[in-house]
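*Asks:* sequence and computational prediction follow.
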Amino acid sequence: MPIRIMAGITLIAHGLPKFYDITGGNNFFRSVGIPSELFIPIALLEAIGGLAILFGILTRIASALIVIEMIGVIVMVKLSKGFVGGYEFELLLMSICITLVIFGPGKISIENYILKREIFPKGKQLYQKTFSSKGDIK
């Protein structure tokens, strides 16, 4: 849960400021070869997806979308800069989101509190069927 909360806060902190300089963001996207039309959807994904992850609602969907975004950021913008000072942050955030896709939001989440279950519990079950308790592939 602490990792989910920190990932949510981090995404919100990166998403909301994008709305302060939409023109600059559009220009930056264009300069790195990303269509500027994707700027607003990505800012919304980070802000709304961050809220979803923070509160544990639709966590798997939001996390999967963030994984896709982070792959795009790494490939389109950060890969040429190397690991340190380049794509290490995006790789870490992507790893956290992959973990959230697999294991879900956890017991302290809106999904669990309201529904008394996770909305999409399959990822955790698939992981448990694939790997033994020792972490070995079955």
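*Replies:* Perfect, thanks for sending it.

*Asks:* alpha carbons only for contacts and neighbour counts from here, please
*Replies:* Noted.

*Asks:* wait, L91 touches M70, no?
*Replies:* Yes: contact criterion C-alpha atoms under 8 Å: L91 and M70 qualify, at 7.2 Å.

*Asks:* okay, those two: which has more neighbours?
*Replies:* More crowded of L91 and M70, by other C-alpha atoms under 10 Å: M70, with 22 against 17.

*Asks:* in the helix or strand hosting the more buried one, what's buried?
*Replies:* M70 is part of helix 59-73, with elements assigned from DSSP states H and E. The neighbour-count check on helix 59-73 (16 or more other C-alpha atoms under 10 Å) flags 59-67, 69-71, 73 as buried.

*Asks:* what helices or strands is that helix leaning on?
*Replies:* For helix 59-73, the elements it packs on are helix 39-55, helix 88-103, judged by 3 or more C-alpha pairs under 8 Å, 6 or more residues apart in numbering; DSSP states H and E.

*Asks:* who touches that helix?
*Replies:* 42, 45-46, 49-50, 52-53, 90-91, 93-95, 97-98, 100-102, 104-105, 120 (C-alpha atoms under 8 Å, 6 or more residues apart in numbering).

*Asks:* of those, select the buried ones using a PyMOL command.
*Replies:* Buried members of the contacts of helix 59-73, defined by 16+ other C-alpha under 10 Å, are picked up in PyMOL with:
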select buried, resi 42+45+46+49+50+52+53+90+91+93+94+97+98+100+101+102+104+105+120
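
*Asks:* checking my notes, G24 in a helix, right?
*Replies:* Yes: using DSSP: H, G, I helix; E, B strand; the rest coil, the assignment for G24 is a helix.

*Asks:* pasting the second one now:
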Amino acid sequence: MDVQAWSGLTKLREVVDRLAPKLRTFANEKGGVLYDVPDAPLPDPDTPAPPRFLPEYDNLLLSHDDRTRVIDDGRAVPLPPGNGAKRGTLLVDGFFRGMWNLDGTTLWVSPFAPLATADADAVSEEAYRLVAFLGGDDVRVSDS
């Protein structure tokens, strides 16, 4: 169903079944089958995912039939209108926890709810790395 959600194509069972012997499979929390390439690295399941600033329309948010693996609170996938949007999504420990936008070289971070201290520190560190890459030095975190 993820392939269908991503591609918009239907009737893909035969294609997936033909590819399945070449792929690594996993069971999700609901017992469904997930596929991955055979050589993909496998971190320990208890390894926390670092904060990530995703761009608009990122495949991670759009390509899953069951988005609860990334969006656990029922929020809609953000789809900003227009061309040249400068607003993205913030992942904390692999989950959609806020939005960000860029104004010149200032990065504004807007979490949906207060973050735990360790998470807030990790988000700030990642934000400053991103802004430094852009040639700026200003990060602003709005109150949630």
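*Replies:* Cool, the structure landed. As the structure is a computational prediction, the values presented were derived from the model and not from experiment.

*Asks:* TM value for the aligned chains?
*Replies:* Overlay of the two chains. TM-score (TM-score structural alignment, normalised by the length of structure 1): 0.28; 70 aligned residues with a C-alpha RMSD of 5.3 Å.

*Asks:* so can I have a markdown table of the helices and strands packed on helix 59-73 of structure 1 showing distance to G15 of structure 1?
*Replies:* Putting the helices and strands packed on helix 59-73 of structure 1 into a markdown table (distance: least, C-alpha to C-alpha, whole Å) gives the following:
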| stretch | distance to G15 of structure 1 |
| --- | --- |
| helix 39-55 | 5 |
| helix 88-103 | 14 |
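
*Asks:* which among those helices is found nearest to M6 of structure 1?
*Replies:* Checking the helices and strands packed on helix 59-73 of structure 1 against M6 of structure 1 by C-alpha to C-alpha gives helix 39-55 as the closest, at 7.4 Å.

*Asks:* surely Y127 of structure 1 touches I102?
*Replies:* Yes: using C-alpha under 8 Å, Y127 of structure 1 is in contact with I102, at 6.8 Å.

*Asks:* what's the burial count for P41 of structure 1?
*Replies:* Look at P41 of structure 1: counted by other C-alpha under 10 Å, it has 10 neighbours.

*Asks:* again but with V123 of structure 2, I slipped
*Replies:* 23.

*Asks:* buried residues, the helix or strand hosting it. List them.
*Replies:* Assigned by DSSP H and E, V123 of structure 2 belongs to helix 117-133. Residues of helix 117-133 of structure 2 classed as buried by neighbour count (16+ other C-alpha under 10 Å): A120, V123, S124, E126, A127, Y128, L130, V131.

*Asks:* roughly how far apart are L54 of structure 1 and L100 of structure 1?
*Replies:* 11 Å (C-alpha to C-alpha, to the nearest Å).

*Asks:* now do the shared contacts for these two.
*Replies:* Counting by C-alpha under 8 Å, 6+ apart, the shared contacts of L54 of structure 1 and L100 are R4.

*Asks:* for the helix holding V123 of structure 2, packing partners?
*Replies:* Applying 3+ C-alpha pairs under 8 Å, 6+ apart, one finds that helix 117-133 of structure 2 contacts strand 52-54, strand 106-111, strand 138-141.

*Asks:* what angle do strand 106-111 and that helix make with each other?
*Replies:* Here helix 117-133 of structure 2 runs at an angle of 160 degrees relative to strand 106-111 (axes from the mean of the first three to the mean of the last three C-alpha atoms, to 10 degrees).

*Asks:* Throw the helices and strands packed on helix 117-133 of structure 2 into a markdown table and include distance to F95 of structure 2, thanks.
*Replies:* A markdown table is the format used below for those (distance: least, C-alpha to C-alpha, whole Å):
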| stretch | distance to F95 of structure 2 |
| --- | --- |
| strand 52-54 | 9 |
| strand 106-111 | 12 |
| strand 138-141 | 18 |
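
*Asks:* I'd like those strands as a markdown table, with mean neighbour count and distance to F26 of structure 2 appended.
*Replies:* As requested, these are exported to a markdown table (neighbours: other C-alpha atoms under 10 Å; distance: least, C-alpha to C-alpha, whole Å):
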| stretch | mean neighbour count | distance to F26 of structure 2 |
| --- | --- | --- |
| strand 52-54 | 19 | 24 |
| strand 106-111 | 21 | 31 |
| strand 138-141 | 15 | 37 |
